[in-house]
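Trainee: Can you look at this prediction? I've put the sequence above it.
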Amino acid sequence: MSSEIATFGAGCFWCLESALNQLQGVERAVSGYMGGHTDNPDYRSICTGTTGHAEVVQVHFNPDQISFEQLCQVFFALHDPTQLNRQGNDVGTQYRSVLFFHSEQQAATARDIIKQLTTEQLFDQPIVTELSPVTTFYQAEDYHQGYFLQNPQQGYCQFIIAPKMAKFRQLFSSLMK
C-alpha cells in the first residue's frame, strides 16, 4: 500500500514532530502551518494569532506498519485536548488542538476515538479538539524541523518537551523504530 498523510495540531509542533518521527511506519513528520486564511504564512505572522493558522505536524506514514488510529493515540497522549486555544503557557489559536482529516475515514476514526476517550473519562474536562478538513499545508521554516533533537538543552525543550518525550517513550515503546 502507498503512504498516507495525517495532520495534527497539538500546541507547539516541536514535541509532536519529534515523537512521530520516531515511530515505525512513519516516513517523515514535518512541522508547518494549516487552517488559516492567508497565503504563505511564516512563524512570525502565525504567532500574532491573526492568520488563523495552527502549528501542525504533517506525517507521511505507511498504514501497513502503523495505523491512523495509532497515530491518533500518540496525538491525544502528547497534549491536553481539553484546553481551548492553548497548551500550557502557549496561548492563542495557533496552539489549538486540531486534527485536519484527509478523508472521511480519518474523520470517522477521529470522532470514534474522541467518543471513546470521553466515555472512558480519561480527561477531567471535555475534549475540545477541532476536526476540520485538510487545507493547504505550509512547511515551517527550516530551523523548526527537528528542533527538539537539535536543541535539547534549550529551556523550553528541557522543561516542556523532554518530560513529554519520556512519557511518549514509556507509553509507545512497542511502536518505536
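Mentor: Looks like it came in fine. Keep in mind it's a predicted model, so treat the numbers as computed, not measured.
Trainee: switch to C-alpha atoms for all contacts and neighbour counts from now on
Mentor: Noted.
Trainee: now for the helix or strand where residue 15 lies, which elements pack on it?
Mentor: Here residue 15 is covered by helix 13-20, with elements defined by DSSP states H and E. Applying 3 or more Cα pairs under 8 Å, 6 or more residues apart in numbering; DSSP states H and E, we find helix 13-20 packed against strand 26-34, strand 54-61, helix 68-77, helix 147-150, helix 162-171.
Trainee: just checking, what packs against the second one?
Mentor: Spelled out, that is strand 54-61. Under the contact definition 3+ Cα pairs under 8 Å, 6+ apart, strand 54-61 sits against strand 4-10, helix 13-20, strand 26-34.
Trainee: And for the first one?
Mentor: Helices and strands touching strand 26-34, as assessed by 3+ Cα pairs under 8 Å, 6+ apart, comprise helix 13-20, strand 54-61, strand 138-139.
Trainee: Buried deepest among those, which one?
Mentor: By mean neighbour count, with neighbours taken as mean count of other Cα atoms under 10 Å, strand 54-61 ranks first of the helices and strands packed on strand 26-34 at a mean of 26.
Trainee: then this one, side by side with the first:
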Amino acid sequence: MTTNLKEEQIPRRRAGSSFVALIVAAVIGGASLLSPPASLAGEGVVIPAPTLDETAKSGTETAILAGGCFWGVQGVFQHVDGVISATSGYAGGSAANATYDMVSNGSTGHAEAVQIVYDPMKVTYGHLLQIFFSVVTDPTTLNYQGPDHGTQYRSAIFPTNGEQAKIAKAYIAELDAAHAFGGPIVTAVEAPAKFYRAEDHHQDFLALNPTYPYIVRNDLPKVADLKAMFPEDYHAKPVLVMN
C-alpha cells in the first residue's frame, strides 16, 4: 500500500536537514533503517506493574489511549501479544465529528488516540498501562509529546468502563508517590469518549513506512524499547488494520 500524505498535512513531522542527511548516509552505506541508529535509542523507563489490575476474564476488552502522534502509539501496541487490534483515531473532543484536518489545529478538543481491542486472558488493562507509561508516552509533558505540540497530542487515558478508570487513577497515584518519573504525571484520566476512526492513510503507518524520517526518529525506538523491556509481550508480526 502506498501512503499518500499531502505535504501540507504533516509539516510538524518533517525531519530536519541534518536528520535527512543521516538517512541518506545510511542508505548509501547500506545500513538497515528497520532498526533505529544507536544514537537514536529510545528513552524507555522501567516502572513497576500496577498493584490494582483487572482479573483475567474471557472475551475481549477495549482500551483507548492517547500518547502523542498516533502513528507510534498504534505501532507499539500492534506488537503487544494479546492485542487483537489497534486502530488510530480521535477521542476526547466536543465536536460531533473528527477528521485529521479538524483535529490537527487543536480547536476541537480531540486527541490523536488509539483504540486497542485486547484479550484480557493474555494481557490485562493494567499491563497495557505499564507499557504505555514505560515506552509509549512521556507522562510529564503537558499537551505535547516529542516534536508534536498542542492539546491534540496530549497524553490521556479514556476509560471505557468504571473498572478501567479506577485502575488508571490508582496507577497514576502509585507512580507519582514512587517518583517514577522526573516530574509529576500530567497524563489525565478523562471522561469516557466516543472514538472516531482515523483516515485509512493513517492506519498501520509505522508498519508500512519504516523508513519514513519521523518514524525512524520518534517511533521505531519505542518499538525497540518494547522488545527490550517487555520481551515476553513482544510479538514480532504486527496486527494490522488494513489488508
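Mentor: Looks like it came in fine. Keep in mind that what you see is a predicted model, and the values were worked out from it rather than measured.
Trainee: on that earlier part again, average separation of the helix holding residue 15 of structure 1 from the aligned part of structure 2, please.
Mentor: Between helix 13-20 of structure 1 and the aligned residues of structure 2, the post-superposition mean distance stands at 1.0 Å (mean Cα distance after the TM-score superposition for structure 1).
Trainee: what does that helix contact?
Mentor: Outside of helix 13-20 of structure 1, the residues that reach it under the criterion Cα atoms under 8 Å, 6 or more residues apart in numbering are 10, 26, 28-32, 55-57, 59, 71, 74-75, 78, 144-149, 161, 164-165, 168.
Trainee: cool, and stretch 115-135 of structure 1?
Mentor: 7, 34-35, 81-84, 96-103, 107, 110, 114.
Trainee: and stretch 16-32 of structure 1, which stretch of structure 2?
Mentor: Mapped onto structure 2 using TM-score structural alignment, stretch 16-32 of structure 1 spans residues 73-89.
Trainee: once aligned to structure 2, how far is the biggest helix by length in structure 1 on average?
Mentor: Among the segments of structure 1 that qualify as a helix by DSSP state H, the longest is helix 104-120. Comparing helix 104-120 of structure 1 with its match in structure 2 after superposition yields a mean distance of 1.2 Å (mean Cα distance after the TM-score superposition for structure 1).
Trainee: Structure 2: matching residues for that helix?
Mentor: On structure 2, the counterpart of helix 104-120 of structure 1 by TM-score structural alignment is residues 162-178.
Trainee: Return the distance of that stretch from the chain's centre.
Mentor: Here the centre of stretch 162-178 of structure 2 is set off from its chain's centre by 19 Å, with Cα atoms, centre = their mean, to the nearest Å.
Trainee: same thing with stretch 129-140 of structure 2?
Mentor: Put simply, stretch 129-140 of structure 2 sits 9 Å off its chain's centre (Cα atoms, centre = their mean).
Trainee: Figure out the length between the terminal residues of it.
Mentor: In stretch 129-140 of structure 2, first residue to last residue: 15 Å (Cα to Cα, to the nearest Å).
Trainee: Check stretch 86-102 of structure 2 too.
Mentor: 22 Å.
Trainee: Stretch 84-104 of structure 1 too?
Mentor: End-to-end distance for stretch 84-104 of structure 1: 24 Å, by Cα to Cα.
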